[in-house]
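**Student:** build me a model:
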Amino acid sequence: MDYKPSMSSSWVWRRICKIKEEMVPGYSNGIWQVQPDGYTPAGTYEWFKGSRPKVNWYRVIWDGWVIPKHQFMGWLVAHDALNTTSKLVGFGVDVEDTCCICALSEETSEHLFCECEYSKRIVREVNKLTRWDFPESRVMEWCLQRTGSKLQRGIQNALLLCLLYQVWHQRNKARNEKVMLCPERVAKQIVEEIRVRVSGRDKKLLNLDDLEWLKNMHLLE
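**Tutor:** Take a look at the predicted model:
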C-alpha cells in the first residue's frame, strides 16, 4: 500500500496507483472493511460513488419511448450542461451572450426552452397538431405531474425530449449557418418523429384505451 509509481511510469499505471490510494480508507489492518463478504468490483464501485439524492427527472428522460439521441439531449438540459452563449462567455470565449435565435435576451437554457418566442411558437404548433395541452414553460416539471397510462406518459415524454432536441438543433443552425426552419415545420418534424416511433411498435401489445388515445393525438392512423 506504500508503493509510489515513478514519474517515468505510464499514465495508465499511475492512474491505477492513484485509485489504490483512494481505496486506503476502506482498509483496516490490511482487511477490506467496506464489504463484509470481501472485495468485489461492484461493491467497491458503490462505495466510491457514495450516496447521492435521487433526481425526479430521470423518469422523463430515461423512458423507453424516448428516442436515445433525445435522451442524451435531455440529460444535458437537466444538468444545465449545454454550451449556450452565456455559458461560453463564462468560459472566457469572446462571443455575444444573446440568444442565437431571437437576439432579445441572454441565452440560457431557461430562456431558450421556456422564454424564447420561437420555442413558444413551436409548442403552440405541436399542441395544434396533437390536441395536446403542452405548456410554454416549466416543461420538465409539467411532465412529472402528468397522469395516464404508462404508454401515454411515455409518449408525452418522447414529445417533450424531441421538442428540446429540435429547438437546440435549430439554435445551432441559427448560430452556425444563419438559417433555421419556421416553427410550423419544426413542429411537424417533431410530431412525425413520434409517429414513426409509435408505428415501430407492435400494435397488438397496446390496449384499446391507448390506441384510442394515440388516434386522438393524431399519432396513429
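
**Student:** please count neighbours and contacts with C-alpha atoms only from this point.
**Tutor:** Fine.

**Student:** OK, contacts around the residue nearest the centre of the chain?
**Tutor:** Nearest to the mean C-alpha position of the chain, counting by CA atoms, centre = their mean, stands Gly74 at 1.6 Å. If you count contacts by CA atoms under 8 Å, 6 or more residues apart in numbering, Gly74 has them with 61, 161, 164-165.

**Student:** second chain to compare with the first, below:
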Amino acid sequence: MQSSWYWKKIVAVKEKFKSFINAGQFTQLDYSIKKGYLLLCPPQTRVSWSNEIWGRLNVPNHSVILWLTRLDRLKAKQRLHKIRVIPDSSCLLCGQSEENIEHLFFKCPFSNRCIKSLKEKLGWRVKTEAIYPLLRWISKAKVSRFKKQVLAAFVAAGVYQVWKTRNEVLWFQ
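**Tutor:** Down below sits the predicted model:
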C-alpha cells in the first residue's frame, strides 16, 4: 500500500523536527504549537514584504496577484513573448510600450491614472515606480499597524484591478 502525499509531508516534518530536538529535551519543555513553528521556521526566514501581501484586510485574490507581481511571475506579454507563446509584446491597455510588470502597473497611462487617483484618495505623497519599494515604504511607514494594513489592502486591490482590466481587454480582443 502506498502512502498519501499528505502523510508523507507529515512524516517529513516529524523527521525534520526530530533533527532539531531530542526526545528527552522535548518532554522537559513547555511545548506549544508556536514554539514548534518557530523552531521549524525561524523568524529570519520570513521575507520583509509578507505582511503587506498577506495582510488580514487583503482579499485573497488580491494578495495572490500582488504576490505574483512582487515575484515577477505574472504572465505579462513580455514574458510570454520571450518564450515565444505570443508574437507581440505591446501593452494591452495602451499599446505604447512593451507590457512588463513595471510598465503595466506604473508606467502605462491607464495604471498611472489609477495610481494617481488612489494616491489622492489616501493623501499619499510617496513616489510609486515599482512594487517592492512601495511595499517596503508601507512596512517602514511611521503609522499605526492598522493604517499599514489599510495601505497594503489598497495597493493589493489596485494591482488586482489593473490586472483584471488588462485581462478583460485581452478577453474582448
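
**Student:** got a TM-score for the two of them?
**Tutor:** Between these two chains, after superposing, the TM-score reads 0.71 (TM-score structural alignment, normalised by the length of structure 2); 158 aligned residues with a CA RMSD of 3.5 Å.

**Student:** what residue of structure 1 matches up with Leu135 of structure 2?
**Tutor:** For Leu135 of structure 2, the aligned position in structure 1 is Met140, judged by TM-score structural alignment.

**Student:** wait, its match touches Trp57, no?
**Tutor:** Yes - with contacts defined as CA atoms under 8 Å, Met140 of structure 1 counts as touching Trp57 at a distance of 7.1 Å.

**Student:** between these two, tell me which one has more neighbours.
**Tutor:** Regarding Met140 of structure 1 and Trp57, a neighbour count based on other CA atoms under 10 Å identifies Met140 as having more, with 19 against 15.

**Student:** where do the helices of structure 2 begin and end?
**Tutor:** Listed in chain order, the helices found in structure 2 under DSSP state H are 5-20, 23-28, 33-40, 50-53, 60-70, 77-82, 101-102, 109-122, 131-140, 145-171.

**Student:** could you dump those to JSON lines with distance to Gly95 of structure 2?
**Tutor:** As requested, the helices of structure 2 are exported to JSON lines (distance: least, CA to CA, whole Å):
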{"stretch": "helix 5-20", "distance to Gly95 of structure 2": "46"}
{"stretch": "helix 23-28", "distance to Gly95 of structure 2": "62"}
{"stretch": "helix 33-40", "distance to Gly95 of structure 2": "48"}
{"stretch": "helix 50-53", "distance to Gly95 of structure 2": "29"}
{"stretch": "helix 60-70", "distance to Gly95 of structure 2": "20"}
{"stretch": "helix 77-82", "distance to Gly95 of structure 2": "11"}
{"stretch": "helix 101-102", "distance to Gly95 of structure 2": "14"}
{"stretch": "helix 109-122", "distance to Gly95 of structure 2": "10"}
{"stretch": "helix 131-140", "distance to Gly95 of structure 2": "22"}
{"stretch": "helix 145-171", "distance to Gly95 of structure 2": "12"}
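
**Student:** which residue packs closest to whatever residue of structure 1 lines up with Val162 of structure 2, ignoring adjacent ones?
**Tutor:** Counting by TM-score structural alignment, Val162 of structure 2 corresponds to Val167 in structure 1. Ranked by CA to CA, 6 or more residues apart in numbering and with sequence neighbours excluded, the top spatial neighbour of Val167 of structure 1 is Ser119, at 6.6 Å.
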